[in-house]
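[1] what follows is a predicted protein model with its sequence.
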Amino acid sequence: GSGHGTGHGQSRDKSVVNKMQQKYWRTKQALIKATGKKEDEHVVASDADLDAKLELFHSIQRTCMELLKAIELYQKRICFLSPEESELGRFLRSQGSQDKTRAGKMMQATGKALCFSSQQRLALRSPLCRLYQEVETFRYRAISDTWLTVNRMEQYRTEYRGALLWMKDVSQELDPDLLKQMEKFRKVGGQARAEGCPREEACPGPRADTGGQMPRWVRLQQRRMRGRAGAASGGL
């Protein structure tokens, strides 16, 4: 009974240590990203398609905000210019009506054109307001919703890449002749694959799973381990 309890306690301790290690490598990966340090080129290359799509999304996000600001500024300019234009038009018409020469007729014609232009300018406000509302709705619904999904995906990616860092660290200390270390490597490898899975759900699309591919150094290490293990069993 006590042996069983001890085994259970050791298993629980290992689980706690495992979680702490996961957290450590996840935090390390987050720091690498935050500080802009160079990451494994194979890992980065495997995410190239995904990163291109993210760049497009961020571009849409930026341009939507810029478009909203431009529409707002245009509205303000119209509201300022239209009354000024109308006032000038009325003034010219008034002065032109008092001047019986050809210049008076020209002033009246110009004043009339300015008043008409002022009205046309004000008429732009309604479609501009509608455009603003549509862009804002798109930003709140489509972009915000996608942004939440992207954030979740980035969390999964940080965990996944953290697991890859952990694998790399374990592989550097690995002695294939020792069964425990081989088991440890397999366990971390399984963790890396598990961390990679949620990204497919978080970022749906035909090429969203590109980040799941193991870096070349991991695949080489796994092949080397299998070769040594096979040779050892053959010798026995």
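    Structure received.
[2] only C-alpha atoms from now on, for both contacts and neighbour counts.
    OK.
[3] please enumerate the strands of the chain.
    Taking DSSP state E as the criterion, the chain contains no strands.
[4] any idea how far the residue lying farthest from the centre of it is from Thr110?
    Within the chain, Lys100 marks the point farthest from the mean C-alpha position, 68.4 Å out by CA atoms, centre = their mean. Remark: distance between Lys100 and Thr110 (CA to CA, to the nearest Å) = 15 Å.
[5] try this one next to it:
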Amino acid sequence: MASTRFYETSTSGLNFDRFADHFDESAMIRIRQNYWTAKQLIRTKLGKKEDDHLTASDAEFDAKVSLFTSLSSISERMLCCVDDYQSYLADLEEAEVELGTILIEESKAEDGETARSMTALGRVEQMTGRYRGKIRSSLVRFLNELQVFVDRAITDCGETVDAANRSRTEYRGSLLWMKKTSEEVS
């Protein structure tokens, strides 16, 4: 069940036709479809101008794809930043506790007001380090939740966007074929 995607676990299974291949198509039809899809893909890669009506009809989809792309990159950068931040906090926590321990140990060699000040400062440094550790534990929990979000939501959405882009390319390839066929008929 862990490897099953959310969509597949939340449906009744009656949509199996999404995954079924169409066996009733002849080889020639499939070759023609793949040819026009490949031609459209090459046109897209070469930056050929698309029909203005097609571009306008895809404007909303393109806006959502660019929003997803920015969300994905921001999430990845945020993941790196939070990971670096918690690592720096761990280093700082360790340094503060060590400094506090050193101050307390060295205060034993001193006498009078200096010893009391060093001991008090050492205890404060150790306490600050412990509080920083508590902050870091919350940050690590947030980091784990962000990692789950990136792994599940962003990855699943990315797969959906890729499938939609493939479908769009196939659709535009079909439109190219229809345009060529209608020109031949005319």
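    That came in fine, so what should we check first? Quantities reported herein were computed from a predicted structural model and do not represent experimental measurements.
[6] would you pull the TM-score for this pair?
    The TM-score (TM-score structural alignment, normalised by the length of structure 2) is 0.73; 161 aligned residues with a CA RMSD of 2.4 Å.
[7] can you give me the helices in structure 1?
    With DSSP state H, the ranges of helices along structure 1 come out as 2-35, 41-46, 48-98, 102-123, 125-138, 144-173, 179-196, 198-202, 216-235.
[8] now render those as a markdown table, adding mean neighbour count.
    Shown next, in a markdown table, are the helices of structure 1 (neighbours: other CA atoms under 10 Å):
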| stretch | mean neighbour count |
| --- | --- |
| helix 2-35 | 14 |
| helix 41-46 | 15 |
| helix 48-98 | 15 |
| helix 102-123 | 17 |
| helix 125-138 | 14 |
| helix 144-173 | 19 |
| helix 179-196 | 17 |
| helix 198-202 | 18 |
| helix 216-235 | 13 |
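[9] tell me which residues are up against stretch 87-96 of structure 2.
    125-126, 128-130, 132-133, 136 (CA atoms under 8 Å, 6 or more residues apart in numbering).
[10] which bit of structure 1 covers it?
    On the basis of TM-score structural alignment, stretch 87-96 of structure 2 is assigned to residues 76-85 in structure 1.
[11] check the offset of that stretch from the chain's centre.
    Here stretch 76-85 of structure 1 is found 39 Å from its chain centre; the criterion is CA atoms, centre = their mean, to the nearest Å.
[12] how big's the offset between that stretch and structure 2?
    Mean deviation of stretch 76-85 of structure 1 relative to structure 2 after superposition (mean CA distance after the TM-score superposition for structure 1): 1.9 Å.
[13] could I get the contacting residues of the residue lying closest to Lys108 of structure 2 once chain neighbours are set aside?
    Spatial nearest neighbour of Lys108 of structure 2, excluding adjacent residues (CA to CA, 6 or more residues apart in numbering): Ala115 at 6.6 Å. Contact analysis of Ala115 of structure 2 by CA under 8 Å, 6+ apart lists 107-109.
[14] which position in structure 2 pairs with Thr6 of structure 1?
    Thr6 of structure 1 maps onto nothing in structure 2, by TM-score structural alignment.
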